[in-house]
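K.L.:
sequence and predicted structure below; questions after.
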Amino acid sequence: MGGKRFGVLMCAEDSEYVKKKYGGYFGVFKRMLAEEGETWDMYKVVSGEFPKDHELGLYDGFVITGSCTDAYGNDKWVHDLITLLNKLHSINKKTLGICFGHQILARALGGKVSRSPTGWDIGVRTITLSPSLPFPYSSLHLPSHLSIIECHRDQAEVIGWSEKTGIEIFRCGDHIMGIQGHPEYSTDILLQIIDRLIERDFIMEAIAVEAREKAEVWELDMEAWKILCISFLKGHYDTNEMGNGKLEVV
């Protein structure tokens, strides 16, 4: 008792594959972000399940997941989520948005979200971090270029970009951060998603072939993304030995 508490705002339904292998996307996020002594709760906002106003103060932060829904859409749950995000913003609650979560945060803050004119961005992409990263991220000694899995066709102070997407990472104050890519995804999850997109005729075979080829040869910087996300949500980390899997709170 007394440990930190976080909520995952689930914006998509789990695939059978991810449920069976990872315990759903909630399990994927917990595997990346959860530490001993913490409590992690899930709210299926895509199904209309939201935390109550009086419960918001119980949490140290929230994570917004990806989704198949457009962040500029008008589904009721999308508008309810925007209302919730504005409440979290008003009380300076730590909020981390991933992919759709990144886009819906931008919309809630008054930004514009639209379909990307360059089409799907799916596969492994290199993100260039700003050379003037704000503190405390400048103290993490992260590489200037990080690889990450992308799976989106929409787009939203910029602190990271790629040749495909102009705004890969943004922040608002010290309590809101959006990441367009998927730091929680493994190559295995990406390959399974590519297969599903092909089956549903969402992407052309040529796009899938290129994405698979890159995914199989590129090494993901999952540890560095984990450090960045945990540092944002919870505090600072000693990264002098980054890469050996040991994270020390300082």
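P.N.:
That came in fine, so what should we check first? Quick caveat, the model's predicted, so the values are computed rather than measured.
K.L.:
for the rest of this, base every contact and every neighbour count on C-alpha atoms.
P.N.:
Noted.
K.L.:
show me the contacts for the residue nearest the centre of the chain.
P.N.:
Centroid-nearest residue in the chain: I98, 2.0 Å away (criterion: CA atoms, centre = their mean). I98 makes contact with V63, I64, T65, G66, G178, I179, Q180, G181, H182, according to CA atoms under 8 Å, 6 or more residues apart in numbering.
K.L.:
and after the strand or helix carrying F29, which helix or strand comes next?
P.N.:
Here F29 sits within helix 24-33, counting by DSSP states H and E. Next helix or strand after helix 24-33 toward the C-terminus (DSSP H and E): strand 39-43.
K.L.:
got the angle between that next one and helix 24-33?
P.N.:
150 degrees (axes from the mean of the first three to the mean of the last three CA atoms, to 10 degrees).
K.L.:
and here is the other one:
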Amino acid sequence: MKPIAIYNTDTIAESLAREHGQYPDMFIKSLGAINPALRFARFDVNREVYPESLAGYAGVLITGSQSAAYDSDPWIDRLKANIVDLVELGVPLVGICFGHQIIHQALGGRVQKAAGGWCVGVHANRLTGAAVDYGPEGEVFNLLSSHQDQVTDCAPGTEILASTARCPVAMTRIGDRVLTFQGHPEFTRDYAQALMDWRRERIGVTVCEAAMASLSQPLDEQRALHWMLQTLGQK
């Protein structure tokens, strides 16, 4: 079984990482729980570390980040160029949150600050008519969210597979080898709560309190994790 290349795009504060790990750790734990035989390789692309070749990998998973897809940091420009190459080569590609956003930004879409501000806590993702391979139109799956940016214009050729009340572009597919989610199937409730506590002043007390209350709702992260593995050819 070929390993999944995890493109890590952030370094979580040590105060959070001590208990919850870095983003690659979260994906390895959540996906590995589905299939313990899965293999992974981590590349800190936010430090411009890339595999020499992707020939030996099943595909690429791009993590979330506190950075913005429209930032002009050199590592972000390099990542966007790499995404274009991955799509042209037909490498299976999955993006989560920032990963979702930067895939669209790299391929001709647009990412902006959400007009409604921060989206945090549990959000209901409703499947669209284009999501026939994932479930009936209107079916809902709940995911944790933590973002203030959104995809406002999709990359050409995009199918919008799910939307939330606050985020019209919540799950997308580009061709049959690119799948993206604005939500976080790798997050636990404990980490979502810790992250909101850490960002409370930035997010705002009222928004945080409502989001904290939402954490009692059921989650459907297993569905999203299975869909990710399908795209990466690991099911």
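P.N.:
Arrived safely, thanks for sending. Everything quoted here is computed from the prediction, not taken from an experiment.
K.L.:
so what corresponds to the residue nearest to the centre of structure 1 in structure 2?
P.N.:
Under the alignment (TM-score structural alignment), I98 of structure 1 pairs with I96 of structure 2.
K.L.:
F170 of structure 1 too?
P.N.:
Correspondence of F170 of structure 1 to structure 2, assessed by TM-score structural alignment: T172.
K.L.:
list the contacts of that match.
P.N.:
T158, E159, I160, L161, A162, L179, T180, F181.
K.L.:
what's the average distance of the helix holding F29 of structure 1 to structure 2?
P.N.:
Superposed on structure 2, helix 24-33 of structure 1 shows a mean distance of 1.3 Å to its aligned residues (mean CA distance after the TM-score superposition for structure 1).
K.L.:
run through who's touching that helix.
P.N.:
With CA under 8 Å, 6+ apart, helix 24-33 of structure 1 has contacts from 8, 10, 14-15, 18-19, 22, 40, 42, 184-185, 226, 229-230.
K.L.:
so it matches what in structure 2?
P.N.:
Taking TM-score structural alignment, helix 24-33 of structure 1 hits residues 22-31 over in structure 2.
K.L.:
tell me the buried residues in the matching stretch?
P.N.:
Going by neighbour count (16 or more other CA atoms under 10 Å), the buried part of stretch 22-31 of structure 2 is Q22, Y23, P24, D25, M26, F27, I28, S30, L31.
K.L.:
now, the most widely separated pair of these?
P.N.:
Q22 and L31 (14.5 Å; CA to CA).
K.L.:
tell me where structure 2 has helices.
P.N.:
Under the criterion DSSP state H, structure 2 contains helices at 14-20, 23-34, 74-89, 98-106, 189-198, 200-203, 205-214, 221-231.
K.L.:
now these in CSV, with distance to Q148 of structure 2?
P.N.:
Shown next, in CSV, are those (distance: least, CA to CA, whole Å):
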stretch, distance to Q148 of structure 2
helix 14-20, 20
helix 23-34, 18
helix 74-89, 18
helix 98-106, 10
helix 189-198, 13
helix 200-203, 9
helix 205-214, 12
helix 221-231, 21
